[in-house]
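>>> Structure for this input, please:
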Amino acid sequence: MTLAPYTQHRYGINMHAATRKAVHDRLRRIEGQVGGLLRMVQEDRYCVDVLTQINAVRAALHKVEQEILRDHVAHCVANAFASGDVLEQRQKVEELVDTVGRMTR
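You can find the predicted model right below:
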């Protein structure tokens, strides 16, 4: 697996355990929702019902995204600013701006 350039030098600072558990639990529920979507398609369920469930999955993924982003800012970005390292601070801000930009496309 090749890592994206913005992640290669950032390992070592990990998600808080509580966030990791919450994200894991949410993703498991989403996994179940996607399985339900697959069954709905296989059962040829009404299109609007399938679309409604797709929207629910999208909203659930958005919540996961928010939770991880919140943890990243509170942990990784905050640590960069606490370090006093101006270069690291700039890198974290640039990384954050790029990440939010990709999320909003």
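
>>> going forward, measure contacts and count neighbours with C-alpha atoms only.
OK.

>>> buried sites along stretch 81-92?
Phe81, Gln89, Lys92 (16 or more other CA atoms under 10 Å).

>>> how about this one, so we can line them up?
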Amino acid sequence: MEESQKKLLARVKRIGGQVAGVERMLNEKRYCVDILNQIAAVRSALDALGVELLTRHLESCVLGHGSDNEHPEAKAMSQQELLAEVKTALSRFL
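Sure, this is the predicted structure:
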């Protein structure tokens, strides 16, 4: 878990750098299409991060619910509550 956590944090820092790049491009009055391309890259990176986190949630908090693989911060929930939580997370993410 430690190594994958480090990878997630590195990904977040990279995304932060991309966002800072957008700010820099705006300050430099760069060509609009170049800025839009950078914004698209940020969105793509955020989507990939979201998919990774959603996958981890499904593995550890839903499928691992009540087992040794369950995330230590997972809330005690019924199957219906877990399903509702996943539906909410998906609707927000998508």
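
>>> Fetch the TM-score of the aligned pair.
Scored against TM-score structural alignment, normalised by the length of the second structure, the superposed chains reach a TM-score of 0.82; 86 aligned residues with a CA RMSD of 1.7 Å.

>>> Check which helix or strand the counterpart of Val22 of the second structure in the first structure maps to.
In the first structure, Val22 of the second structure lines up with Leu37, judged by TM-score structural alignment. For Leu37 of the first structure, the enclosing helix or strand under DSSP states H and E is helix 17-42.

>>> Ok, Leu90 of the second structure next?
Using DSSP H and E, the element containing Leu90 of the second structure is helix 79-93.

>>> where in the first structure is the aligned partner of that helix, by residue range?
Counting by TM-score structural alignment, helix 79-93 of the second structure pairs with residues 89-103 of the first structure.

>>> In space, not sequence, find me the middle residue of the first structure.
Central residue of the first structure (CA atoms, centre = their mean): Glu65, 3.1 Å from the mean position.

>>> In the second structure, what residue corresponds to that one?
When the second structure is aligned by TM-score structural alignment, the residue opposite Glu65 of the first structure is Gly50.

>>> and the gap between its match and Gly21 of the second structure?
Distance of Gly50 of the second structure to Gly21 of the second structure, given as CA to CA, to the nearest Å: 21 Å.

>>> Please spell out which residue in the second structure sits farthest from the middle.
Lys29 (29.7 Å).

>>> That one in helix, strand or coil?
Using DSSP: H, G, I helix; E, B strand; the rest coil, the structure places Lys29 of the second structure in coil.

>>> mind checking how far it is from Ser91 of the second structure?
On the measure of CA to CA, Lys29 of the second structure and Ser91 of the second structure end up 36 Å apart.

>>> try Gly16 of the second structure
Here Gly16 of the second structure is placed at a distance of 24 Å from Ser91 of the second structure (CA to CA).

>>> Settle it for me: which of the two has more neighbours?
Shown here are Gly16 of the second structure and Ser91; by other CA atoms under 10 Å, Gly16 has more neighbours (13 against 9).

>>> Please look at Val77 of the first structure and Lys92 and confirm they touch.
Yes: with contact defined as CA atoms under 8 Å, Val77 of the first structure counts as touching Lys92 (5.9 Å).

>>> Find the residues that touch each one of those two.
Shared contacts of Val77 of the first structure and Lys92, defined by CA atoms under 8 Å, 6 or more residues apart in numbering, are absent.
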